[in-house]
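Engineer: My questions concern the predicted model and sequence given below.
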Amino acid sequence: MIDKIVPSCADALSSVPDGASIAIGGFGGAGMPEELIVALLDQGARDLTVVTNNAGQGETGIAALLKARRVRKIVCSYPRMARAHVFETLYREGAVELELVPQGTLAERLRAAGCGIGGFFTPTAYGTALAEGKETRILDGRPHVFERPLAVDYALIHAQVGDRWGNLVYRNTARNFGPIMAMAARHTIATVAEIRDLGGLSPESIITPGIFVDAVVPRPPTDAPHTASAMSPEAMS
């Protein structure tokens, strides 16, 4: 019987080694796998490469990983958001490496890894420092930069609803990077606000099929009130 439900984040993250590459979902606070980040801190893995949309704010979440000096390199689009003082301090000290990637390019590199695509050309970043050392071509009269897929060892994501097969449904913008990170990862761990019985999810509402998910950890809902309207198939699609 397939059952991917794991009782705790600590159990789900127990095998993460030093030096792992980890994609962490979230767009601001939406879809942020907060409990998984805390558990990763407790687990102790270090020398990590973190792929995420931004470098964290304040001293919680991804910023806490950085402050604990667990991150060797961060691949992100917005490293200098408001209150991103932890990253800025470490970067100026030379304590963390940054690979800056435009947001759309970051998403497409992850998607390319999940789809088995060997790379793609995009006009984004042509003529800037971000294109240095990369192949360029003129396509339809417009210059493009070649970008490579971005595969990772682990993806840590949050969804609103899941089942024991690992099928996931997201709530509104909490969907953000979760689906493509799950596709790009060798191992995907998801926290969910609710577990449904098999057959309790409409196939048309499932965004991430269970084939991309290795572990599902139940957690109390935090990103929305648990209401009938919020949990309707229409709201979750």
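Structural biologist: The structure has been received and is ready for your questions. Numbers count the residues shown, from 1 in each chain.
Engineer: okay, CA-based contacts and neighbour counts for the rest of this
Structural biologist: Noted.
Engineer: And the residue in the chain sticking out farthest from the centre, how far from Thr105?
Structural biologist: Using CA atoms, centre = their mean, the residue of the chain lying farthest from its centre is Gly141. It sits 34.5 Å away. To Thr105, Gly141 is 20 Å away according to CA to CA, to the nearest Å.
Engineer: isn't there a helix covering Ala193?
Structural biologist: No - using DSSP: H, G, I helix; E, B strand; the rest coil, the secondary structure at Ala193 is strand, not a helix.
Engineer: Surely it touches Ile157?
Structural biologist: No - shown here, Ala193 and Ile157 do not form a contact pair, counting by CA atoms under 8 Å, at 11.9 Å.
Engineer: the more surrounded of those two?
Structural biologist: Shown here are Ala193 and Ile157; by other CA atoms under 10 Å, Ile157 has more neighbours (29 against 19).
Engineer: Just the helices from this structure, written as ranges.
Structural biologist: Ranges of helices within the chain are 9-12, 34-43, 62-67, 85-93, 103-115, 178-184, 233-236, based on DSSP state H.
Engineer: Let me know which of these is tucked in deepest.
Structural biologist: Ranked by mean neighbour count under mean count of other CA atoms under 10 Å, the helices of the chain are led by helix 178-184, which reaches a mean of 27.
Engineer: now for it, which elements pack on it?
Structural biologist: Judged by 3 or more CA pairs under 8 Å, 6 or more residues apart in numbering; DSSP states H and E, helix 178-184 is in contact with helix 103-115, strand 152-162.
Engineer: can you give me how far the last one is from the chain middle?
Structural biologist: What it means is strand 152-162. Strand 152-162 has its average C-alpha position 7 Å from the chain's average C-alpha position, going by CA atoms, centre = their mean, to the nearest Å.
Engineer: Run the angle between that strand and helix 34-43 for me.
Structural biologist: Comparing the axes of strand 152-162 and helix 34-43 via axes from the mean of the first three to the mean of the last three CA atoms, to 10 degrees yields an angle of 140 degrees.
Engineer: before we move on, the earlier item: any idea which of the helices of the chain gets closest to Ala20?
Structural biologist: Within the helices of the chain, the stretch nearest Ala20 is helix 34-43; the backing value is 11.6 Å (CA to CA).
Engineer: and the comparison structure, right after this:
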Amino acid sequence: MKGALKAGAAAELIPDGASLLIGGFMAVGSPERLIDALVARRARDLTVIANDTALPGRGIGKLITAGAVRRVVASHIGLNPETQAKMMAGEIHCELVPQGTLVERIRSGGMGLGGVLTATGLGTEAAEGKQTIEVEGKTWLVEPPITADYALIGAWQADYVGNLCYLLTGHNFNPIMALAGRTVIAEPESIVPVGVITPDAVKTPGVLVHHLIIRG
């Protein structure tokens, strides 16, 4: 089986100070066992790039509570009061990015593009200090691409060679993040023989996945 690891062993691969793309949408589609293993090994100074920081006790919220996170890049933190409190106390630096801009920055990083042109944020504080460019008479804000040391992916199923499929809101960020992590670690709910996942259901091909988390 491709790169099979238990969650604890995978967490040991991720050094303190690493940047992590973590899939999930309010913890749906987040790799919970891998997050638990990072908390257990007392990871520190992580940069977490995600849609949100979930809730206390769920998904990325566990890393926030454990003091594992130094920096967050997310579209919102509104449902996690611990993230808000740590930001106001100066314990976590938060970069808030509009959701569409965030996913496009990650996609452009994974595709090897130079960034995103967007009108979102023009004329507001969000544009301060950022490059703008004019195209056919219209001004655009230039948002840089996002990549990370690791992409931590929650999937519904994987097969033995690492092909992944997702359910429901697990689709929202996981497939894009799998493109932009230099090392991709996927945590499926189940691992099935090759052929069980039909080709049109594969959203992340196994060539992108370095490790699969197995139970035990």
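Structural biologist: Right, received. Where do you want to start? Keep in mind that what you see is a predicted model, and the values were worked out from it rather than measured.
Engineer: quick one on the thing from earlier: out of the helices of the first structure, flag the one nearest Gly200 of the first structure.
Structural biologist: Among these, helix 233-236 comes nearest to Gly200 of the first structure, with 10.4 Å by CA to CA.
Engineer: Including distance to Tyr170 of the first structure, could the helices of the first structure go into JSON lines?
Structural biologist: JSON lines is the format used below for these (distance: least, CA to CA, whole Å):
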{"stretch": "helix 9-12", "distance to Tyr170 of the first structure": "19"}
{"stretch": "helix 34-43", "distance to Tyr170 of the first structure": "16"}
{"stretch": "helix 62-67", "distance to Tyr170 of the first structure": "21"}
{"stretch": "helix 85-93", "distance to Tyr170 of the first structure": "29"}
{"stretch": "helix 103-115", "distance to Tyr170 of the first structure": "17"}
{"stretch": "helix 178-184", "distance to Tyr170 of the first structure": "9"}
{"stretch": "helix 233-236", "distance to Tyr170 of the first structure": "6"}
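Engineer: So which of the ones you listed is nearest Phe27 of the first structure?
Structural biologist: Minimum separation from Phe27 of the first structure across the helices of the first structure (CA to CA) falls at helix 178-184, 9.8 Å.
Engineer: and the closest one, how far from the chain's centre?
Structural biologist: Remark: helix 178-184 of the first structure is offset 7 Å from the chain centroid, using CA atoms, centre = their mean.
Engineer: Give the aligned range of that helix in the second structure.
Structural biologist: With TM-score structural alignment applied, helix 178-184 of the first structure matches the range 174-180 in the second structure.
Engineer: Check stretch 194-212 of the first structure too.
Structural biologist: Correspondence between stretch 194-212 of the first structure and the second structure is established over residues 190-208, with TM-score structural alignment as the criterion.
Engineer: out of the helices of the first structure, nearest to Pro203 of the first structure?
Structural biologist: When the helices of the first structure are compared for distance to Pro203 of the first structure using CA to CA, the nearest one is helix 233-236, at 9.9 Å.
Engineer: from the middle of its chain, how far away would that closest one be?
Structural biologist: 22 Å.
Engineer: for that helix, packing partners?
Structural biologist: Contacts defined by 3+ CA pairs under 8 Å, 6+ apart place helix 233-236 of the first structure against no helix or strand at all.
Engineer: Test my guess that Ala55 of the first structure contacts Ile62.
Structural biologist: Yes - Ala55 of the first structure is in contact with Ile62 according to CA under 8 Å; the separation is 6.4 Å.
Engineer: Could you tell me how many residues sit around the aligned partner of Leu20 of the second structure in the first structure?
Structural biologist: In the first structure, the residue paired with Leu20 of the second structure is Ile22, using TM-score structural alignment. Burial of Ile22 of the first structure, expressed as a neighbour count using other CA under 10 Å, amounts to 25.
Engineer: repeat for Leu48 of the first structure
Structural biologist: Per other CA under 10 Å, the neighbour tally for Leu48 of the first structure reads 21.
Engineer: Kindly state which residue of the second structure is aligned to it.
Structural biologist: Using TM-score structural alignment, Leu48 of the first structure lines up with Leu46 in the second structure.
Engineer: what's the spacing between its match and Ala66 of the second structure?
Structural biologist: 11 Å.
Engineer: Check Leu21 of the second structure too.
Structural biologist: Shown here: Leu21 of the second structure relative to Ala66 of the second structure, a distance of 18 Å by CA to CA.
Engineer: before we move on, the earlier item: nearest to Asp163 of the first structure among the helices of the first structure would be which one?
Structural biologist: Of all these, helix 233-236 sits nearest to Asp163 of the first structure, with 14.4 Å by CA to CA.
Engineer: Hmm, Ala55 and Arg80 of the first structure touching each other?
Structural biologist: Yes - under the criterion of CA under 8 Å, Arg80 of the first structure lies in contact with Ala55, with a separation of 7.2 Å.
Engineer: Cool, thanks, signing off.
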